[in-house]
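*Asks:* Take this sequence and fold it.
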Amino acid sequence: MAAPNITSDQSALLSLKAKITGDPHEILASNWSATSSVCDWKGVTCGFHHRRVTALNISNLGLTGTIPPQLDNLSFLMSLDMSRNNFYGELPHELIRLSRLRVLSLGINMLSGNIPSWLSGFLPTGLFNISSLEAIALRSNSLSGSLPSSICLRLQGLTWLDLGRNKLSGVIPTSLSECSKLQVLRLFYNNFSAVIPEGFGNLTVLVELRLGGNNLIGVIPEGFGNLTALVDLRLGRTI
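*Replies:* A predicted model of the protein is given here:
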């Protein structure tokens, strides 16, 4: 089998284009053409030396469609931002193969189903196995399921986790306190229950914590006094 190259990247992106049923500004329709270099396409960034796709940013373009499994062929991809569009359906489990991925931003779409097992069991657990991930943003979709108990086992570099405004349930795992580099944690407006983990006091570089709009009970853990970097704390039913 031939080694993956820029042609593989082009084929993967054309598979995505084929799944787009709505492109109101005709950006992909007019710009993503097999007659031009993929590195010149709107929203595509290529590496300087190896000339492979390293970033895809097609956020806020009003696109409608589904996410094809062929995106897993973007083997040099480090950042994927498809937020603020109208993508629907489930996240393909094949995306777990994006071993270089650092940023995943799919917030404010219409994605549904369980968080892909590649992301977290029902949340599909594999996403949380992509150890290179530093930011996960899946806010304002319709994702269901629960967070895995070992969520931080491999995500030691995670700095940003935004799962607000979904349909997640269960308890907030205590193991989140092991994501020691976490700066932003947004779990607001889901269906989480039980108490806020005491271990959250170990998140000493946390700047923003938003847990409002859930079914949490109990008291604020004493460990919150250790969160000296915290500037935005929201526990009530606020936006």
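*Asks:* alpha carbons only for contacts and neighbour counts from here, please
*Replies:* Will do.
*Asks:* so where's the longest helix in the protein?
*Replies:* Ranked by number of residues, the top helix in the chain under DSSP state H is helix 6-18.
*Asks:* Contacts for the helix or strand just after that helix next, please.
*Replies:* With elements assigned by DSSP states H and E, the helix or strand that comes after helix 6-18 is strand 20-22. The set of residues external to strand 20-22 that reach it, using C-alpha atoms under 8 Å, 6 or more residues apart in numbering, is 62-66.
*Asks:* Could you pull out the buried residues of the next helix or strand after strand 20-22?
*Replies:* Counting by DSSP H and E, the next helix or strand C-terminal to strand 20-22 is helix 27-31. By 16 or more other C-alpha atoms under 10 Å, the buried positions in helix 27-31 come out as L28.
*Asks:* Next, the second sequence, to be compared with the first:
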Amino acid sequence: MIYLLICVVASLNNFTDEYVLLAFKAQITSDPTKILAKNWSQGSSFCNWIGITCGTRHRRVRGLNLANMGLGGSIPNEIGLLPTLQQLDLSRNDFTGRIPNGIGNISALTYLDLSTNGFNGNIPQELGQITSLEVLNLSINMLEGEITESIFNLSMLQRLSFLSNSISGNLPPSMANGLPNLGRLFLYSNRLSGEIPGSISNFSKLTLLDLGNNSFSGRVPMNLGNLKNLQVLALSRKQLTNDPSMLELDFLISLTNCRQLKEIQIGYNNFDRMLPKALGNLSASLEIFLANSCGIRGMIPCEIGNMSNVIWLEMGRNNLTGTFPDTLSRLRKLQNLGLDENKLQGYIPDNLCNLINLFLIDLRNNKFSQQLPACLGNLTSIREFHLAYNSLMISTILYLSRLTKRDDYEYSYLFSV
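*Replies:* The predicted model follows:
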């Protein structure tokens, strides 16, 4: 009798799963490859349908993966009737409408990816009920409103990505308290505003923090150096400033404690401060340093030569003064060097020729004078060399002749004498 009851319950559960999947199929308005139209039929077990993964014991739906299939339509609220569903991936399709509240009833869900679709409306607060969730990706949609605070209580969450939406509001100071396992936070290109809360430094497992292209204002928290596991920091395209009592970019000094840091993006801000000598004490793993159009001024510290693994160094469109640092020649792995639109002057040193991996050099709109080192003509890796609007001698053009004969070479030089 007990065995019979178990079989009846299992059969009813399987019927429910099939009902939900067919309800999902009924909401599909575009199926260009006819995958669901041909494959999802009641004539076969739903466990054999494309995109469906079932558990081995009870044959209930564990995974629904229809990523990048060109599907269009909406998600029915019945999706919440799949209690054993662990992975739901509908990314890179053309789904529209609102994310259904019922999705918050999928208690077993660990992976939810609805990115690169056309979902609109607010982020459902019911998502905060899925306490098992480890990955939440709603990027590249048309979502708006504020981030529901319930999201910040998902203690198992490891990756949170809302980039490229229209989400607004402030980040709550308590946001780090309920996300002890968060490792990657993508909030790039939204409408978030207010100050970046200092409590963000409590994300002890954070490896990537991308808050770029928002409307944050105020100071960069000085305690970002507490993020000992941080590898990527992106704070570009905002309205951030620096402590007015400090002459240097003090938060960069704090970042010297982040010994795994590989990438820093701070361009397009309003810092109006000098680069600290501590720039040379940043992580030995640092490969990318982008600080263009952020108001940095003064001389480039010679300690920059300690950034031995940097491959991309961009500090163009600032107010840098002084001469070209000789110590830049130590950056033997450097491929992209951008110092355009500053107030640098003097000559370009011969030891620049030591940078044999250079792919791009942009020194236009400065006050460099005299002539370029002849050895630059031997740097066969260079594909772009921009020198326009300097005071270099016309004879310099002869040294570039070996480079400019290549079809894959792009250059600009306008010399004033």
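*Asks:* Any chance of the contacts of strand 20-22 of structure 1 in a markdown table with secondary structure as columns?
*Replies:* As requested, these are arranged in a markdown table below (DSSP: H, G, I helix; E, B strand; the rest coil):
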| residue | secondary structure |
| --- | --- |
| G62 | coil |
| L63 | coil |
| T64 | strand |
| G65 | strand |
| T66 | coil |
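*Asks:* want to try a markdown table for these, with distance to A229 of structure 1 and neighbour count as columns?
*Replies:* Putting those into a markdown table (distance: C-alpha to C-alpha, whole Å; neighbours: other C-alpha atoms under 10 Å) gives the following:
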| residue | distance to A229 of structure 1 | neighbour count |
| --- | --- | --- |
| G62 | 36 | 17 |
| L63 | 38 | 24 |
| T64 | 39 | 18 |
| G65 | 40 | 19 |
| T66 | 39 | 21 |
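*Asks:* So which of those is the closest to V207 of structure 1?
*Replies:* Among those, G62 lies closest to V207 of structure 1 (C-alpha to C-alpha), at 31.1 Å.
*Asks:* Now do the closest one against I136 of structure 1, distance only.
*Replies:* From G62 of structure 1 across to I136 of structure 1, the span is 21 Å (C-alpha to C-alpha, to the nearest Å).
*Asks:* thinking again about what came up before, ok, the contacts of strand 20-22 of structure 1 vs W41 of structure 1, which is closest?
*Replies:* Nearest to W41 of structure 1 among the contacts of strand 20-22 of structure 1 is L63, at 15.7 Å by C-alpha to C-alpha.
*Asks:* which residue lines up with that closest one in structure 2?
*Replies:* Taking TM-score structural alignment, the alignment pairs L63 of structure 1 with F95 from structure 2.
*Asks:* same deal with H93 of structure 1?
*Replies:* Alignment note (TM-score structural alignment): H93 of structure 1 maps to Q125 of structure 2.
*Asks:* got it, and L104 of structure 1?
*Replies:* Checking TM-score structural alignment: L104 of structure 1 goes with L136.
*Asks:* Which helix or which strand is home to its match?
*Replies:* L136 of structure 2 belongs to strand 135-137 when elements are defined using DSSP H and E.
*Asks:* Let me see the residues that make contact with that strand.
*Replies:* 110-115, 157-162.
*Asks:* 6 Å instead, please
*Replies:* Strand 135-137 of structure 2 has contacts (C-alpha atoms under 6 Å, 6 or more residues apart in numbering) with 111-113, 115, 157-161.
*Asks:* Around the nearest residue in space to K367 of structure 2 that is not next to it in sequence, how many other residues sit close by?
*Replies:* Nearest residue to K367 of structure 2, sequence neighbours excluded (C-alpha to C-alpha, 6 or more residues apart in numbering): Q345, at 4.5 Å. Applying other C-alpha atoms under 10 Å, we find 17 residues neighbouring Q345 of structure 2.
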